[in-house]
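Visitor: below is the sequence, then the predicted model.
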Amino acid sequence: MEINEKTVTEEHHGERLDKWVNYQISELSRTRIQDMIKDAMVTVNGRKVKPNYRVNTNDHIIVKVSEPEPLDVKPENIPLDIIFEDDQLLVVNKPRGMVVHPAPGHVSGTLVNALVYHCKDLSGINGVARPGIVHRIDKDTSGLLVVAKTDQAHQSLASQLKAKTTHRIYQAIVHGVVSHDKGTIEAPIGRDEKDRKKMAVTHQNSKDAVTHFTVEERFAKYTFVRCQLETGRTHQIRVHMDYIGHPVAGDPKYGPKKTLDIDGQALHASELGFRHPVTDLFITFSAPLPKDMNDLLNKLRERG
């Protein structure tokens, strides 16, 4: 049982309780939240209320979230592109279209299903549904992920991510011609209030986010860029590039419908560096662009 306690701030005064809880705990659906409120798993100032209750400034709200039923993660003999492996961790080049870990609607064919088949032992810090998973990349983004085999490795890698000492480079094809050769996007990211499945640049319940970009190649209507993450917010590059008017090509969530012919966003995690949890040596790995992105770049070059 996970217990969340929060006090309503002035900016949310008058909001429906179920909407407020959904904003605070975005992974919960509105339907589930409403059921939780009816079952008194959500209380306001120590008492049971209705889902349509309007919250007031300084209301003290307690949300009790029961643990979900554990997913039965079955080992699957799915080929893995393993860049590096030792007894502490492995670095994998994930293909576009592969989900990282099982979730409702994606219980098989995930990276975790493949990892459980490949490895006897994986870190258990993130539970049975996400063994070894320290960080994620989106289903339709390709590229490098580090996976922890031991809890020691997991804790070390997670600490490095939190301290912003890892090295993470992405390459992307974006809409429009980026005028500056390089730049830094420093804009906080939080849940989009109009669409809870999206993130947005916002100052409401947001976290700081910094992306550095460099132009690698310009075309008539597109630009090939290199992005370095200083922070690692959900959909960070996709949100930041859209924010400056250059959404990632093929992005179904943040980009235009008329785009390049690619199944998913043209975004690839090409470099990953971190300190090894045992040797403390800083190691860096790279993965070449996948064929679909290379083909797109060649077509853009042919167009002139």
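Guide: Here it is on my side, so go on.
Visitor: drop to CA atoms for contacts and neighbour counts, all remaining ones
Guide: Noted.
Visitor: what about Ala200, which helix or strand?
Guide: Element membership for Ala200 (DSSP states H and E) is strand 199-201.
Visitor: that strand packs against which elements?
Guide: Here strand 199-201 touches strand 189-191, helix 236-243, going by 3 or more Cα pairs under 8 Å, 6 or more residues apart in numbering; DSSP states H and E.
Visitor: repeat the analysis, applying 7 Å as the threshold.
Guide: Judged by 3 or more Cα pairs under 7 Å, 6 or more residues apart in numbering; DSSP states H and E, strand 199-201 is in contact with strand 189-191.
Visitor: contacts for the strand it packs on, please.
Guide: Strand 189-191 has contacts (Cα atoms under 7 Å, 6 or more residues apart in numbering) with Lys198, Met199, Ala200, Val201, Thr202, Gln204, Asn205, Ser206, Lys207, Asp208, Ala209.
Visitor: one more structure, for comparison:
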Amino acid sequence: MSDQRSMPVPDGLEGDRLDAAIARMFGLSRTRAAELIVDGNVLVNGGAAGKSDRVQAGSWLDVTLPPPPTAPVPRPEPVPGLGIVYEDSDIIVVDKPIGVVAHPTVGWTGPTVLEGLLASGVQLTTSGAAERQGIVHRLDANTTGLMVLAKSEAAYSVLKRAFKERTVDKRYHTLVQGHPDPLRGTIDAPIDRHPSGDGRFAVVAGGRPSVTHYDTLEAFRAASLLEIKLETGRTHQIRVHMAAMRHPCVGDYLYGADPTLADRLNVRRQWLHAVRLGFDHPTQGRLMEFESPYPDDLAKAVEQLRED
């Protein structure tokens, strides 16, 4: 929308050229001020004037300032490797690749699941915060695997409640250092931000209740492949609980993993994959179950351990 300004010429601009006076009064360049005059956007005492005309103090100016140019809004870009496993009018299930977060966050400049889907023409519900539309749960940037998002408002409401009430079956596989003792068990330990304030999370007295069930699927010389079932969904929950047991996820340097083992297996991120996801369809009620195979980097690490 144009900005209309009306005012007298100040005494200090007596005798200046009209373009120079407009430039000083409105903080414009001389070139831009001249363009406004030539385009008929400046009237002096109600009439047209030339850019080189000299102004008199007290003369009345009517100036129409065009709206400032708006910066182009960046268009979402498709996300390579973001696989669509299932889609209907209410939900979409995706297989998230490495290096992708669920939705835009402060400080993150990389790809997101949300923007990748929007770029592909997927319409998600607008329920919730604008930057998190359709998001009902998240995976860390370098955790791969299955996510479900809501496309309808009804699905968003039902799925949010299902995750809150712990009725969603979330299964992960993780490769951890060493051999947990016992081989099967439950970790019930509260999690909150690490006291250092460095972005990590930790088992902290008074933190949010967090429950992780684990079962050893396969044991190797220096590592174990575990299946994890989550009751709660705290940030970094599996990584924090495994580190608290002194069996950090292989490659998870943030939580104390041994770089020697990760280098030997060529693992460049935490070995953690959301392998299965089960829930009741939010509008149809039928049980939905999905599985995701290991990405190449994780599969090759396990193959190498078996060969060793």
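Guide: Yep, it's here. Being a predicted model, the structure only gives us computed values, none of them experimental.
Visitor: one step back: closest one of the contacts of strand 189-191 of the first structure to Pro79 of the first structure?
Guide: Nearest to Pro79 of the first structure, judged by Cα to Cα, of the contacts of strand 189-191 of the first structure is Lys198 at 31.0 Å.
Visitor: that closest one maps to what in the second structure?
Guide: Aligned counterpart of Lys198 of the first structure in the second structure: Arg200 (TM-score structural alignment).
Visitor: residue contacts, the closest residue to its match other than its chain neighbours?
Guide: Sequence neighbours aside, His194 is the residue nearest to Arg200 of the second structure in space, at 5.4 Å (criterion: Cα to Cα, 6 or more residues apart in numbering). Counting by Cα under 7 Å, 6+ apart, His194 of the second structure touches Arg200, Phe201, Ala202.
Visitor: and if we set it to 10 Å?
Guide: The contact partners of His194 of the second structure, by Cα atoms under 10 Å, 6 or more residues apart in numbering, come to Arg200, Phe201, Ala202, Val203, Val204.
Visitor: and for Leu144 of the first structure?
Guide: Counting by Cα under 10 Å, 6+ apart, Leu144 of the first structure touches 81-83, 91-95, 136-137, 168-170, 268-273, 285-287.
Visitor: can you do 6 Å?
Guide: Val92, Asn93, Ala269 (Cα atoms under 6 Å, 6 or more residues apart in numbering).
Visitor: one more: Val275 of the second structure?
Guide: For Val275 of the second structure, counting by Cα under 6 Å, 6+ apart, the contacting residues are Gly145, Arg171, Tyr172, Glu291, Ser292.
Visitor: gap between it and Lys170 of the second structure?
Guide: 8 Å (Cα to Cα, to the nearest Å).
Visitor: for Leu277 of the second structure, same thing?
Guide: From Leu277 of the second structure to Lys170 of the second structure the distance is 5 Å (Cα to Cα).
Visitor: so where is stretch 279-295 of the second structure in the first structure?
Guide: Counting by TM-score structural alignment, stretch 279-295 of the second structure pairs with residues 274-290 of the first structure.
Visitor: any chance you could list what contacts the matching stretch?
Guide: Here stretch 274-290 of the first structure has contacts from Ala153, Ser156, Thr166, Ser270, Glu271, Leu272, Gly273, using Cα under 6 Å, 6+ apart.
Visitor: what about these, which are in strands?
Guide: Of the contacts of stretch 274-290 of the first structure, the ones assigned to strands by DSSP state E are Ser270, Glu271, Leu272, Gly273.
Visitor: same list, these, but as a markdown table with distance to Leu300 of the first structure please.
Guide: What follows is these, written out as a markdown table (distance: Cα to Cα, whole Å):
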| residue | distance to Leu300 of the first structure |
| --- | --- |
| Ser270 | 20 |
| Glu271 | 24 |
| Leu272 | 27 |
| Gly273 | 30 |
